[in-house]
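1. coords below, sequence missing:
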């Protein structure tokens, strides 16, 4: 059986591939403030499951894979075992709120990607294990807390 991190990655890859193949799907899932104002609130979630291109998808899913697996177990006892999934989805939503407030009247603003959720997972790991080594560019080991400071 898959863990929730792997399941989120599989769903995200499938949805991104489908969106790349079908412009109507892509346009329906992307975060677009006028559509949200017209009642399509689901875009607060759906934008987190599509990506601009393969590198964008790979970077987000690579990060999610390692850090999601590292912290997922901490959420397992919450919400009938779905605490990590809820945390991840809520992080995608919460990360978009400031952008929505700033761009709510902009017909030219579009946003997509799982970066809000992935960043929340990454920083949850850093909060729980601040002195654990994170490998910058997969080569240079630095303590997680220093990575957080540099990231911010």
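-> Cool, the structure landed. Keep in mind that this is a model prediction, so the values were computed, not measured. Residues are numbered from 1 along each chain as shown.
2. all contacts plus neighbour counts: C-alpha atoms, from now on.
-> Fine.
3. is the residue lying closest to residue 140 once chain neighbours are set aside in a helix, a strand, or coil?
-> In space, and not counting its chain neighbours, residue 140 is closest to residue 134: 8.0 Å by C-alpha to C-alpha, 6 or more residues apart in numbering. Assigned by DSSP: H, G, I helix; E, B strand; the rest coil, the conformation of residue 134 is strand.
4. in the protein, which spans are strands?
-> All strands of the chain, identified by DSSP state E, fall at 133-136, 140-143.
5. hey, which of the ones you listed is tucked in deepest?
-> Counting by mean count of other C-alpha atoms under 10 Å, strand 133-136 has the highest mean neighbour count of these, with a mean of 15.
6. comparison target, given below:
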């Protein structure tokens, strides 16, 4: 059964509602996604375009001769990837208000992946509230840590 989920960009200018059928998502490692995000991969949720309603449409960038990417021109958040002639689109998992539901089920464009970044669970980890420089700055400016 479909569940309505909401999401948007970091500054809140671009918002959407999506009717989501399942928890499946994927990681794309292609060079275009790496360059578009500045990361080594991007997490996407594939969904039918007709199941997404925009409160405010994203700005579009023709990222290649075959595809477009939606983003917020105010804060720079990457939001979508799509082929203009296809019925489906990809929403960035991180742009959902509650992204924790989604589980990666596959890798795309593995010819470009950085193997050292695939499993980093063995690395030391720290919480935001354990970093005094970050805590001090948030407390001085906002009075609390971000969600």
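-> Received the coordinates, thanks. Predicted, not measured: the structure shown is a model, and the values here were computed from it.
7. would you pull the TM-score for this pair?
-> Remark: TM-score between the superposed chains equals 0.22 [TM-score structural alignment, normalised by the length of structure 2]; 49 aligned residues with a C-alpha RMSD of 4.2 Å.
8. the strands of structure 1: which one's closest to residue 67 of structure 1?
-> With respect to residue 67 of structure 1, and counting by C-alpha to C-alpha, the nearest of the strands of structure 1 is strand 133-136 at 10.0 Å.
9. what helices and strands are in contact with the closest one?
-> In terms of contacts (3 or more C-alpha pairs under 8 Å, 6 or more residues apart in numbering; DSSP states H and E), strand 133-136 of structure 1 is packed against strand 140-143, helix 144-151.
10. could I get these as TSV with distance to residue 6 of structure 1?
-> Output for those, formatted as TSV (distance: least, C-alpha to C-alpha, whole Å):
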stretch	distance to residue 6 of structure 1
strand 140-143	25
helix 144-151	23
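11. tell me which of the ones you listed approaches residue 57 of structure 1 most closely.
-> helix 144-151 (19.3 Å).
12. about what we covered before: nearest to residue 24 of structure 1 among the helices and strands packed on strand 133-136 of structure 1 would be which one?
-> Residue 24 of structure 1 lies closest to helix 144-151 among those, at 34.8 Å (C-alpha to C-alpha).
13. where exactly do the helices run in structure 1?
-> Ranges of helices in structure 1, per DSSP state H, are 4-21, 23-29, 33-37, 43-46, 54-75, 83-103, 115-128, 144-151.
14. quick one, the longest one and helix 4-21 angle?
-> Looking back up the chat, that one is helix 54-75 of structure 1. Put simply, helix 54-75 of structure 1 runs at 150 degrees to helix 4-21, going by axes from the mean of the first three to the mean of the last three C-alpha atoms, to 10 degrees.
15. and residue 26 of structure 2, how far is that from residue 141 of structure 2?
-> 36 Å (C-alpha to C-alpha, to the nearest Å).
16. okay, the two: which has more neighbours?
-> Neighbours per residue (other C-alpha atoms under 10 Å) separate residue 26 of structure 2 from residue 141, with residue 26 holding more: 21 against 9.
17. quick check: which element contains the more buried one?
-> strand 24-28 (DSSP states H and E).
18. next structured bit after that strand?
-> Assigned by DSSP H and E, the successor of strand 24-28 of structure 2 is helix 31-37.
19. and the next helix or strand after that next one, which residues are buried?
-> Next in sequence after helix 31-37 of structure 2, counting helices and strands by DSSP H and E, comes strand 42-48. For strand 42-48 of structure 2, a neighbour-count test (16 or more other C-alpha atoms under 10 Å) marks 42-47 as buried.
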